[in-house]
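In: Here is the input, now give the coordinates:
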Amino acid sequence: MFFNRSKDELFYQTLIDAAANIVEAVRLFKENVETLREKEAYAERLKELESKGDQYTHLLIRELNQTFMTPLDREDIYQLAVKLDDVLDGVEACASRFVYFRVEKTTPYLLEFANVLEQSATYLHEAFVALKKRDYAAIRKISVELNLLENEGDRLMREGVGSLFDGTTDPIELIKMKEIYEKLEGITDIVEDVADVLESVVMKYA
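Out: Okay, here's the model as predicted:
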């Protein structure tokens, strides 16, 4: 589907498509944690989207290896591709944990994390659309918002884990949920990493 595009168009559009794939994945994740009643079906769908994300990553890396002149520094494109893939991997990994950890009910912290991830994914997509347009001012504003959302992820992880020690008597349940909360916070860290790379791009090209 990329044969009629210039190389610059291919790089920018593939990054946009990869970000859009994350938006779809996070929205499914949010639906999932609302009840966790169909977690197996959601995990399977998210696995499909994770595989689709891998294809975008492989395409970008292959084109980097085959293209002499790239629209951005090679290392920046590579880091953006890898970090976007890591975000999607993290979301899929959490959905899988709901299944094999036998998590049967949601929590307020899972719901809040899902909201943070949905906002983060939406901002990421907007940032890559802005990158294609070379709207560097928009990227700067989005980076600020993503940093704030990462701070919110930190808060949710601290409070979520703290609530487990306050109210969970089953040590296995505590271990399971602690790992999931930490994994979710880790996703917000990776999103912030993407924002950092985008800010670096802005500094080079604005």
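
In: For the rest of this, base every contact and every neighbour count on C-alpha atoms.
Out: Will do.

In: biggest helix in the protein by residues?
Out: If you go by DSSP state H, the chain has its longest helix at helix 171-205.

In: tell me what that one is packed against?
Out: Here helix 171-205 touches helix 74-100, helix 108-133, helix 136-167, going by 3 or more CA pairs under 8 Å, 6 or more residues apart in numbering; DSSP states H and E.

In: which of the residues in that helix are buried?
Out: 174, 177-178, 180-199, 201-202 (16 or more other CA atoms under 10 Å).

In: Against G186, how distant is the residue nearest the centre of the chain?
Out: For the chain, V87 is the residue whose C-alpha lies nearest the centre (CA atoms, centre = their mean; 3.2 Å). Distance, V87 to G186, by CA to CA, to the nearest Å: 9 Å.

In: Please give the structure of this sequence too, so both can be compared:
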Amino acid sequence: MLFNRSKDSVFYQTLVDAAGNIVEAMQLFRQNVETLEHKDEYAEKLKDLENKGDEYTHILLKELNQTFVTPMDREDILQLAVKLDDVLDGVEACASRFVYCHVNETTPYLMQFAEILEKSAEYLQEAFIALEKRDFSSIRSIVVEINLLENQGDRLMRESVGSLFEDPKDPIEVIKWKELYEKLEGVTDTAEDLADVLESVVMKYA
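Out: Here you go, the predicted structure:
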């Protein structure tokens, strides 16, 4: 049976906390790309949040190993934990690239990606709060919104990469920006993957 309240609080609270950690990371990322003037500081802050995310993952894995009856299938909890970690790893990797690739000026495309990622993170947090409440209809609606955001990310990636070849000058710069835009689009894909896992949980237990 899904949701034994006496045993489930650690799982659900940790998932919500991990999602909240991602919201904070995406907010910092958006602030970072507004100017990129303090990209080193933001990269360090995002690394700290990534480490915190690893701690949440460790808590979930520890609870899985120590709990005989889990609130949902162990495979589902594991998938949620892994995908949460992947989203955070992806945005932290992008912030690190700004530093070691010497990205010193932002672009409208970076800002649009940051806004998409921040909205996706906020929806994911709402979804995990809804999961604990068994509000499955809200999760379904949220999944649709995240899918729409991922579609926006796809279009933005094609537009941003295409712009690099309209009047290419420095091939190194083209390669650098192409990788960044594709990496950012990959983070939107990962957020959608996480939403898909949530949707599969809903289909299984609703």
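
In: on that earlier part again, so how far is the longest helix of structure 1 off the chain centroid?
Out: The chain centroid and the centroid of helix 171-205 of structure 1 are separated by 8 Å, computed with CA atoms, centre = their mean, to the nearest Å.

In: so how much does that helix differ from structure 2 once superposed?
Out: On superposition with structure 2, the mean distance recorded for helix 171-205 of structure 1 (mean CA distance after the TM-score superposition for structure 1) is 0.7 Å.

In: what residues does stretch 165-181 of structure 1 touch?
Out: Contacts with stretch 165-181 of structure 1, where a contact means CA atoms under 8 Å, 6 or more residues apart in numbering, come from 94, 97, 101, 110, 156-157, 160-161, 164.

In: Structure 2: matching residues for that stretch?
Out: Mapping stretch 165-181 of structure 1 onto structure 2 (TM-score structural alignment) gives residues 165-181.

In: ok so, going back, kindly reformat the helices and strands packed on helix 171-205 of structure 1 as JSON lines containing distance to L36 of structure 1.
Out: Converted to JSON lines, those look like this (distance: least, CA to CA, whole Å):
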{"stretch": "helix 74-100", "distance to L36 of structure 1": "8"}
{"stretch": "helix 108-133", "distance to L36 of structure 1": "11"}
{"stretch": "helix 136-167", "distance to L36 of structure 1": "18"}
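
In: which stretch among those helices comes nearest Q13 of structure 1?
Out: Closest of those to Q13 of structure 1 is helix 108-133, at 7.6 Å (criterion: CA to CA).

In: on that earlier part again, and of the contacts of stretch 165-181 of structure 1, the nearest to T14 of structure 1?
Out: Relative to T14 of structure 1, and with distances defined as CA to CA, the nearest of the contacts of stretch 165-181 of structure 1 is C94, at 24.9 Å.

In: Does that closest one touch E182 like I think?
Out: No - counting by CA atoms under 8 Å, C94 of structure 1 sits too far from E182 to count as a contact (10.0 Å).

In: contacting residues around F98 of structure 2?
Out: 39, 104.

In: So the residue of structure 2 lying at maximal distance from its centre: helix, strand or coil?
Out: Note on structure 2: the largest C-alpha distance from the chain mean falls to K169, namely 33.0 Å (CA atoms, centre = their mean). Using DSSP: H, G, I helix; E, B strand; the rest coil, the structure places K169 of structure 2 in coil.

In: same deal with P71 of structure 2?
Out: Put simply, P71 of structure 2 is coil when judged by three-state DSSP.

In: State the number of residues packed around it.
Out: P71 of structure 2 has 19 neighbours, counted by other CA atoms under 10 Å.

In: ok, for the corresponding residue of structure 1 for it, nearest residue in space, not its chain neighbours?
Out: By TM-score structural alignment, P71 of structure 2 lines up with P71 in structure 1. What sits nearest to P71 of structure 1 in space, not counting adjacent residues and going by CA to CA, 6 or more residues apart in numbering, is D8, at 5.5 Å.

In: thought the one you found was touching F68?
Out: No - using CA under 8 Å, D8 of structure 1 makes no contact with F68, being 11.4 Å away.

In: More neighbours: which of those two?
Out: More neighbours surround D8 than the other of D8 of structure 1 and F68, with 15 against 8 (other CA under 10 Å).

In: Please, which helix or strand holds that one?
Out: Using DSSP states H and E, D8 of structure 1 falls within helix 7-35.

In: starting at the chain centroid, how far to that helix?
Out: 8 Å.

In: Report the inter-axis angle for that helix versus helix 108-133.
Out: 170 degrees (axes from the mean of the first three to the mean of the last three CA atoms, to 10 degrees).

In: Which elements pack onto the helix or strand that comes right after helix 7-35 of structure 1?
Out: With elements assigned by DSSP H and E, the helix or strand that comes after helix 7-35 of structure 1 is helix 39-66. Judged by 3+ CA pairs under 8 Å, 6+ apart, the packing partners of helix 39-66 of structure 1 are helix 7-35, helix 74-100.

In: Can you get me a residue count around the closest residue to L28 of structure 1 other than its chain neighbours?
Out: Leaving aside its sequence neighbours, L28 of structure 1 sits nearest to Y42 (CA to CA, 6+ apart; 7.0 Å). As a burial measure, Y42 of structure 1 scores 23 neighbours (other CA under 10 Å).
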